[in-house]
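In: Please find the sequence and the predicted model below.
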Amino acid sequence: MEILDILIIGAGPIGLNCALEAKKNNLSYLIIEKGTIVNSLYNYPLYMRFFSTAEKLEIDEIPFISAAPKPGRQDALEYYQGIARHKNLNINLYEKVLHISKREEEVFEIETSKSKYLAKNVIISTGFYDLPNLMNIPGENLEKVKHYYTEPYPYAKQKIVVVGSSNSSVDAALETYRKGAEVTMIIRHSEISENVKYWVKPDIENRIAEGSIKAHFNSELLEIKEYSVIFKDKNGDLHEIENDFVLAMTGYLPDFDFLKNAGIDLQEECLKPAYNSDTMETNIPNLYLAGVVCGGKDTHLWFIENSRIHAEMIVNNIHLKDE
């Protein structure tokens, strides 16, 4: 069986960047991806626009041409998938990595849903969009509860509860309201998040102020029923309101079990994985992290702009070991 120089888990923007860096340095590599190329991006809301400008989303200094100052989902799909095609990157799609183990001869064995592979080095670049941050309340498993939002049209003329005040929550609230939904936001904090896109924040605040969108701040959703929800307000009083759908935009988390099973140490509270910030190497020699997965529960620490450098850091470290 061929022994790869690098096996990369995840074909997101940073995983692709790692592959480009490996290819430039004549290292044999393979990306394993359980979905499509930039799978998380594919599952983003259809009309999502990035906070960043196009040049901050570029990888390997390949120009990202966008008609709008802030690229949208489709722009990014065209850009990243286009790179994968034109650079003819080695990618196996719709194949899930099940287990990583290390042989005595310091080679990793990677077992997937389709095959087994051997590699001298492994890069985990799996992002954080796969696992919803669950509320763990009664009724969360009902079919009407959605942790992923794609477009507003299914919610026309429906009573919607949106949980949270982040960008995804605000986008869902505004879009569904404008397609005829009756929207109520239930928000743990005292105001809309400061991290909401600056050109969107006044819009949601004005819709709340005029009463077009109802918002309960310092409040908590306690239970979801088939035709209603129960929440606690800032005074501790309970309220039950009619409801057709719940959009629980409560965030997402990396697959911590996968990291632990690979032998990576995790800090107790934030579950931040152990790695060397100069090389991106974990406590397991030759097992590296790249991208947002490095932040543990703090999924806002790393994004495309500031983690593009991880690919070069990792490949440089691999070369140093080979000298």
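Out: Sure, I can see it.

In: contacts, neighbours, all on C-alpha from now
Out: Noted.

In: for the stretch 201-323 of the chain, what spans make up the helices?
Out: Secondary structure of the stretch 201-323 of the chain, counting by DSSP state H, counting those that start in this stretch: helices at 201-209, 256-261, 304-307, 309-322.

In: what's the closest non-adjacent residue to residue 35?
Out: Nearest residue to residue 35 in three dimensions, chain neighbours excluded: residue 94, at 4.6 Å (CA to CA, 6 or more residues apart in numbering).

In: Check the gap between that neighbour and residue 60 for me.
Out: To residue 60, residue 94 is 25 Å away according to CA to CA, to the nearest Å.

In: With residue 142 instead?
Out: Distance from residue 142 to residue 60, by CA to CA: 43 Å.

In: one more structure, for comparison:
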Amino acid sequence: MSENHNHYDILIIGAGPIGMACAIEAQRANLSYIIIEKGALVNSLFNYPVFMTFFSTSQRLEIGGVPFVTISPKPNRNEAVEYYRRVAEKFNLHINLFERVQQVTKNGDSFHVNTAKADYTAKNVIVATGFYDVPLLMNVKGEELPKVTHYYKDPHLYAFQNVLVVGANNSGVDAALETYRKGAKVTMVVRSAELGKNVKYWVRPDIENRIKEGEITAYFNAEVLEIRTDEVDIKTQEGIKTIPNDFVIAMTGYQPDFNMLRKFGIELPDSLCPVYNENTMETNVKGLYLAGVVCGGMDTHKLFIENSRVHAELIVKSIVNPVEI
């Protein structure tokens, strides 16, 4: 482990769009800062499917006042990854990548932050870790098999294979359609009685027609019972069905790292929505702030890049001009 020791006004955990926005605001306020990121720059976006298209327009994904110029109104994953990299270059943001934060401890008026590579102290800490790192598990036998994934990337891997897609929100629908078009025999398992209500409006007719035509088989009000090397058991309204299977793409959703938040001393009530002041984004721990999707707890559809960019401004304003209560 490195012996270096650094002190900052703000230490930001997470180099996603909102963590970067916090760094830009800190820079503008002449505050010293560092971003610590356990993976690549905008790691969650990097792990999105390679052909994913955002629901939002490029303007609503902008940070730092830097224009996000795209040919189509709705940018794709590759355009977004490149945009945020260029933003990091433009502002020369101080980012340590591939460095995992292990502990944050309050010592008097400052924090001690221990990572896998170094130790830091900071007057303030911002947690902007998103929610994409902890998948919601099905908790079924065989879920640990190598053929099961909770992160869908590229449809080519599944060409001419028997693929089971679990879930029918945007990620599940995209995986089903893209793998189907690569020649996969696709079966969808959906817990509810219908497709997700928030499925992209330009995609919904496509998946509905593929199901209607029998090109994709969909079981509604169904669930996975067991996964084996070459087949899967599904509980359906008609009874238990066993189907041949090569891969399971479990698009069952994600959640913030609640254990990490508790470890940092942040209060989590039964709702699992972290305790914080909506005007300052400060948690129950003085000087420890939340920014971005992590604020929503289990309601991961509540906050997005476009409606949580303001968190950066609120936090830095609170740090620069603290209001004593």
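Out: Thanks, I have the structure now. For clarity, every value in this text was computed on a predicted model and none was experimentally measured.

In: if we can go back for a sec, the residue nearest to residue 35 of the first structure: helix or strand, and which one exactly?
Out: Using DSSP states H and E, residue 94 of the first structure sits within no helix or strand.

In: Next, count neighbours for the aligned partner of residue 148 of the first structure in the second structure.
Out: Correspondence of residue 148 of the first structure to the second structure, assessed by TM-score structural alignment: residue 151. For residue 151 of the second structure, the neighbour count with other CA atoms under 10 Å is 18.

In: can you give me the strands for the stretch 151-300 of the first structure?
Out: Residue ranges of the strands in the stretch 151-300 of the first structure, as given by DSSP state E, counting those that start in this stretch, are 159-163, 182-186, 214-216, 220-224, 228-232, 238-242, 245-248, 252-253, 287-289.

In: nearest to residue 262 of the first structure, of these?
Out: Nearest to residue 262 of the first structure, of all the strands of the stretch 151-300 of the first structure, is strand 287-289, at 9.0 Å by CA to CA.

In: what's the mean gap between the closest one and the aligned bit of the second structure?
Out: On superposition with the second structure, the mean distance recorded for strand 287-289 of the first structure (mean CA distance after the TM-score superposition for the first structure) is 0.2 Å.

In: and the counterpart of residue 204 of the second structure in the first structure, what does it touch?
Out: Aligned by TM-score structural alignment, residue 204 of the second structure pairs with residue 201 of the first structure. Residues near residue 201 of the first structure by CA atoms under 8 Å, 6 or more residues apart in numbering: residue 192.

In: could you redo the last one with a cut-off of 6 Å?
Out: Contact partners of residue 201 of the first structure, counting by CA atoms under 6 Å, 6 or more residues apart in numbering, are absent.

In: which residues touch residue 133 of the first structure?
Out: 250-252.

In: distance of the counterpart of it in the second structure from residue 7 of the second structure?
Out: Under the alignment defined by TM-score structural alignment, residue 133 of the first structure corresponds to residue 136 in the second structure. Distance, residue 136 of the second structure to residue 7 of the second structure, by CA to CA: 36 Å.

In: Can you give me the distance of the residue nearest the centre of the second structure to residue 148 of the second structure?
Out: By CA atoms, centre = their mean, the mean C-alpha position of the second structure lies nearest to residue 132, the distance being 2.8 Å. Taking CA to CA as the measure, residue 132 of the second structure falls 17 Å from residue 148 of the second structure.

In: same deal with residue 112 of the second structure?
Out: Relative to residue 148 of the second structure, and taking CA to CA, residue 112 of the second structure is found at 38 Å.

In: And residue 14 of the first structure? What does it align with in the second structure?
Out: So, by TM-score structural alignment, residue 14 of the first structure is matched to residue 18.

In: Tell me which residue of the first structure matches up with residue 113 of the second structure.
Out: So, by TM-score structural alignment, residue 113 of the second structure is matched to residue 110.

In: for that match, helix, strand, or coil?
Out: Classification of residue 110 of the first structure using DSSP: H, G, I helix; E, B strand; the rest coil returns strand.

In: what about it, neighbour count?
Out: The tally of other residues near residue 110 of the first structure (other CA under 10 Å) stands at 19.

In: ok, now residue 226 of the first structure?
Out: Quick note: residue 226 of the first structure (other CA under 10 Å) scores 14 neighbours.

In: and it, what pairs with it in the second structure?
Out: Per TM-score structural alignment, residue 226 of the first structure is aligned with residue 229.

In: Quickly note the distance from its match to residue 244 of the second structure.
Out: Distance from residue 229 of the second structure to residue 244 of the second structure, by CA to CA: 9 Å.

In: just checking, residue 6 of the second structure is part of a strand?
Out: Yes. Judged by three-state DSSP, residue 6 of the second structure forms part of a strand.

In: For it, which non-adjacent residue is spatially closest?
Out: Of all residues not flanking residue 6 of the second structure in the chain, residue 120 sits nearest, at 4.8 Å (CA to CA, 6+ apart).

In: Superposed on the first structure, what's the mean shift for the helix or strand hosting the one you found?
Out: In this structure, residue 120 of the second structure is located in strand 119-127 according to DSSP H and E. Superposing on the first structure places strand 119-127 of the second structure at an average distance of 0.3 Å from its equivalents, by mean CA distance after the TM-score superposition for the first structure.

In: circling back: what helix or strand is the match of residue 14 of the first structure on?
Out: Assigned by DSSP H and E, residue 18 of the second structure falls in helix 17-28.

In: how close does the aligned residue in the second structure for residue 89 of the first structure get to residue 125 of the second structure?
Out: Here residue 89 of the first structure is matched to residue 93 in the second structure, going by TM-score structural alignment. Using CA to CA, residue 93 of the second structure is found at 17 Å from residue 125 of the second structure.
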